[in-house]
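Engineer: sequence first, then the predicted structure, then my questions.
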Amino acid sequence: MQKPGADFEDELENSEGAEELYERMSFTVDKGQEPLRIDKFLINRIEGGTRNKLQQAIEKGHVLVNGKAIKSNHKIKPGDEVLVYSETSPESTEIVPEKMELNFVYEDDDIIVINKPAGMVVHPGSGNYNGTVVNGIAWHLQQQSPELTEVALPRFGLVHRIDKNTSGLLVLAKNEKASIGLAAQFAAHTAHRRYIALVWGDFEDSEGTISGHVGRHQRFRKIMDVYPEGDHGKDAVTHYTVLEKFGYVSLVECRLETGRTHQIRVHMKHIGHPLFNDDTYGGDRIVKGTVFTKYKQFVDNCFAICPRHALHAKTLGFIHPTTKKEMFFNSELPEDIQQVIEKWRRYVSAKGIMTEG
């Protein structure tokens, strides 16, 4: 848990921002490389790496050679493909179990899938020490195993996150083996995630791809921005398909290749389509349409119905870390987004605006 007084940058990263909690580093062993212990090979290639840290990562299964976990005495050879998964989130020093209502979509001995409501933070951090998903999961696990005095899951159960005010599907691991298996998929971008978003403006093309590094804004440190490749930030790719047009706003499906902080929100703003009622990226005002009394009142009413950015993590797919079976989950749009969509449908229908995708 972060200490009180941590700045907003830490809160942004650790409480409701970053989706992926593991990053992937890959190395290909040179043709002329002599056989060498894996820890010695990596210590000169990873900034800040120490032999102790690398051995711990190997023991946890965070280092793969040619797709397989190895032991610390493994010797690499020319042509080997080495993957290292590094945890990007700090460990919690204390998680207080709390009884709360969570919408469990699926659970077995290894994983839990929940449908998170808007307004709930995923992990404790600065300004959010309780009432989070992790607090609720900790209580849930204690009910299953009352002998647990310290719930281990929060240390390794999260492999991705969604923003506080984004609703939708989230998977957590119940043990370290499952955590490693899921983390590898998110780091390798093989997990499937689809979001539904209501965004401002109309689109000329029915589908497209947004590519651009996402990093912290260099002037306004509380938000993220898009930068040219190699300039600043981390690579980010979002594919979108227009599902329905309402003239002033559009309903889109977004498919993530990467999971950067606020990725969909900042990418959509970057192409001129901020999310509806996104107060961080300019969607909480009239972006498309003439500001006149009746229209403004209509938009304000929509904002009141959906008092958060209109984004929902609708589908989630991955390979089960133990059974190796393909898992796929789908969730319905929450009521606030559904109601706003229906209001826009009625509004543009009355004005005779085409709404096809």
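Structural biologist: Sure, I can see it.

Engineer: C-alpha only now, for contacts and for neighbours.
Structural biologist: Fine.

Engineer: give me the three-state assignment for the residue nearest to Ile305 when sequence neighbours are not counted.
Structural biologist: In space, and not counting its chain neighbours, Ile305 is closest to Asp336: 5.9 Å by C-alpha to C-alpha, 6 or more residues apart in numbering. The three-state label for Asp336, taken from DSSP: H, G, I helix; E, B strand; the rest coil, comes out as helix.

Engineer: also this one, for the comparison:
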Amino acid sequence: MLSLPTMNQENELEPEETSEELFERRVIKTDKGQEPYRIDKFLMNRIEGATRNKIQQALEAGLITVNGKTVKPNHKVKAFEEIVIYSTEHPDTTDVVPEPMEINIVYEDEAVIVIDKPAGMVVHPGSGNYTGTLLNGIAYYLKEQMPDLDEKVLPRYGLVHRIDKNTSGLLLMAKTAQAAAYLSKQFFDHTIQRKYIALVWGDFEQDEGTIVAHVGRNQRFRKLFESYPEGEHGKEAVTHYRVLERFNYVTLVECVLETGRTHQIRVHMKHIGHTLFADSTYGGDKILKGTIFSKYKQFVDNCLEICHRQALHAFTLGFKHPVTGKDMFFTSPLASDMEQVIDKWRRYVKGK
């Protein structure tokens, strides 16, 4: 069985200027008795083998945040602070521990696997999630099928795209290096067909539209992403949307991606004033539209109790098969939490 290598703690602090992506590697929470102490000295005592120079370089490069904000080396660590250390090393470079788990495979052949992922399941190992991820389960599944599988290669290269932990729906994986290269090119060329269903706050003036705005990491809060309509930061991103059903204060929309940036639908929708319902990361878990009546507040709270995550579902997935060249197309029924909440809004509007 594979085992995770010991994390090279010094490399956690190695900035790489050629990479825009940052990956969370370690979280340190100070306790109530923490005395004010310079962060560079504090981390020297907490990270074995780390030098003060490396820590200061990482701080200047924005690889270390305190309560979500970048800080200078002279920042004084205090009680009840959360320090997050990021790395430019992709989590896919970490070996995967095979684990038996239930995976909803909707299609599989010698080249590809199509999976219907539940909300709440992390796709790949990373800081705080080295086990229990989809890749841990796929590694076990593939090893059962192919005992001689080179686990240092699979399933890492088979992950040709990702969906967020709290997004449900369809995910595509390759089973061979050739299939991975073929599918990756389709993603690069934007020929993959993907539709998402989202419940968002607010009503739309138009029945359909297109959002064009770069998506990049928020320059102060490193866990967040943001839309940059002038294109001065981030990467090009295009989302087409179409209204499916209106519920006065929230709207059910279909989103078609041309590009696949991290949190793209979530930040694009927020950018045009329609934050995803129940998306706590971007403020959608509060009442953003509606009345001040207590009954309405109770209704929304009941909906949020049912759906604890952003109301986003990867509904369809279409691609050209890497071996046969055949057009493949799959759909995934809405997750039950979204289905229940949509039905509640539908009945609420009819009641009014």
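Structural biologist: All right, it came through fine. Note that the coordinates shown come from a computational prediction; the quantities given were computed from them, not determined experimentally.

Engineer: number of nearby residues for Val63 of structure 1?
Structural biologist: If you count neighbours by other C-alpha atoms under 10 Å, Val63 of structure 1 ends up with 30.

Engineer: in structure 2, what residue corresponds to it?
Structural biologist: With TM-score structural alignment defining the correspondence, Val63 of structure 1 maps onto no position in structure 2.

Engineer: residues contacting Val63 of structure 1?
Structural biologist: Residues near Val63 of structure 1 by C-alpha atoms under 8 Å, 6 or more residues apart in numbering: Ala57, Ala69, Ile70, Val82, Leu83, Val84, Tyr85.

Engineer: where's the helix or strand the fifth one falls within relative to the chain centroid, distance-wise?
Structural biologist: Leu83 of structure 1 belongs to strand 81-87 when assigned by DSSP states H and E. Centroid separation for strand 81-87 of structure 1 versus its chain: 19 Å, with C-alpha atoms, centre = their mean, to the nearest Å.

Engineer: can you check stretch 55-66 of structure 2 too?
Structural biologist: Distance of stretch 55-66 of structure 2 from the chain centroid (C-alpha atoms, centre = their mean) equals 23 Å.

Engineer: could you do stretch 206-215 of structure 1 as well?
Structural biologist: Stretch 206-215 of structure 1 has its average C-alpha position 16 Å from the chain's average C-alpha position, going by C-alpha atoms, centre = their mean.

Engineer: check which helix or strand the nearest residue to Pro321 of structure 1 once chain neighbours are set aside maps to.
Structural biologist: On the basis of C-alpha to C-alpha, 6+ apart, the spatially nearest residue to Pro321 of structure 1 that is not a chain neighbour turns out to be Gly181, at 4.8 Å. Assigning secondary structure by DSSP H and E places Gly181 of structure 1 in helix 176-187.

Engineer: which strands and helices sit next to that helix?
Structural biologist: In terms of contacts (3 or more C-alpha pairs under 8 Å, 6 or more residues apart in numbering; DSSP states H and E), helix 176-187 of structure 1 is packed against strand 22-28, strand 81-87, strand 167-173, strand 311-319.

Engineer: that older thread, okay if I get the contacts of Val63 of structure 1 as a markdown table plus neighbour count and distance to Glu176 of structure 1?
Structural biologist: Putting the contacts of Val63 of structure 1 into a markdown table (neighbours: other C-alpha atoms under 10 Å; distance: C-alpha to C-alpha, whole Å) gives the following:
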| residue | neighbour count | distance to Glu176 of structure 1 |
| --- | --- | --- |
| Ala57 | 18 | 12 |
| Ala69 | 17 | 14 |
| Ile70 | 18 | 16 |
| Val82 | 20 | 21 |
| Leu83 | 21 | 18 |
| Val84 | 23 | 16 |
| Tyr85 | 22 | 14 |
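
Engineer: which residue range of structure 2 does stretch 256-269 of structure 1 align onto?
Structural biologist: With the alignment judged by TM-score structural alignment, the segment of structure 2 matched to stretch 256-269 of structure 1 spans residues 257-270.

Engineer: by contact count, what packs against the strand holding Leu83 of structure 1?
Structural biologist: On the basis of 3+ C-alpha pairs under 8 Å, 6+ apart, strand 81-87 of structure 1 makes packing contacts with strand 22-28, strand 63-65, helix 176-187.

Engineer: read off where the next helix or strand along the chain from it ends up in structure 2.
Structural biologist: Later in the chain than strand 81-87 of structure 1, the nearest helix or strand by DSSP H and E is strand 104-107. Under the alignment (TM-score structural alignment), strand 104-107 of structure 1 falls on residues 105-108 in structure 2.

Engineer: buried residues in that stretch, which are they?
Structural biologist: For stretch 105-108 of structure 2, the buried set under the neighbour-count rule, 16 or more other C-alpha atoms under 10 Å, is empty.

Engineer: mean distance between that stretch and structure 1 after superposition?
Structural biologist: Comparison of stretch 105-108 of structure 2 with structure 1 after fitting gives an average deviation of 0.3 Å (mean C-alpha distance after the TM-score superposition for structure 1).

Engineer: ok, the closest residue to Thr149 of structure 1 other than its chain neighbours to Glu229 of structure 1 distance?
Structural biologist: The shortest distance from Thr149 of structure 1 to any residue that is not its chain neighbour, by C-alpha to C-alpha, 6+ apart, is 7.9 Å, and that residue is Gln142. Applying C-alpha to C-alpha, to the nearest Å, the value for Gln142 of structure 1 to Glu229 of structure 1 is 46 Å.

Engineer: ok so, going back, residues contacting the residue nearest to Thr149 of structure 1?
Structural biologist: By C-alpha under 8 Å, 6+ apart, Gln142 of structure 1 lies in contact with Pro97, Leu148, Thr149, Val151.

Engineer: same question for Glu91 of structure 1.
Structural biologist: Applying C-alpha under 8 Å, 6+ apart, we find Glu91 of structure 1 in contact with Met1, Arg155.

Engineer: from Phe156 of structure 1, how far off is it?
Structural biologist: Note on Glu91 of structure 1: its distance to Phe156 of structure 1, by C-alpha to C-alpha, is 8 Å.

Engineer: what does Ala236 of structure 1 give?
Structural biologist: From Ala236 of structure 1 across to Phe156 of structure 1, the span is 24 Å (C-alpha to C-alpha).

Engineer: with Ile95 of structure 1 instead?
Structural biologist: Ile95 of structure 1 sits 12 Å away from Phe156 of structure 1 when distances are taken as C-alpha to C-alpha.
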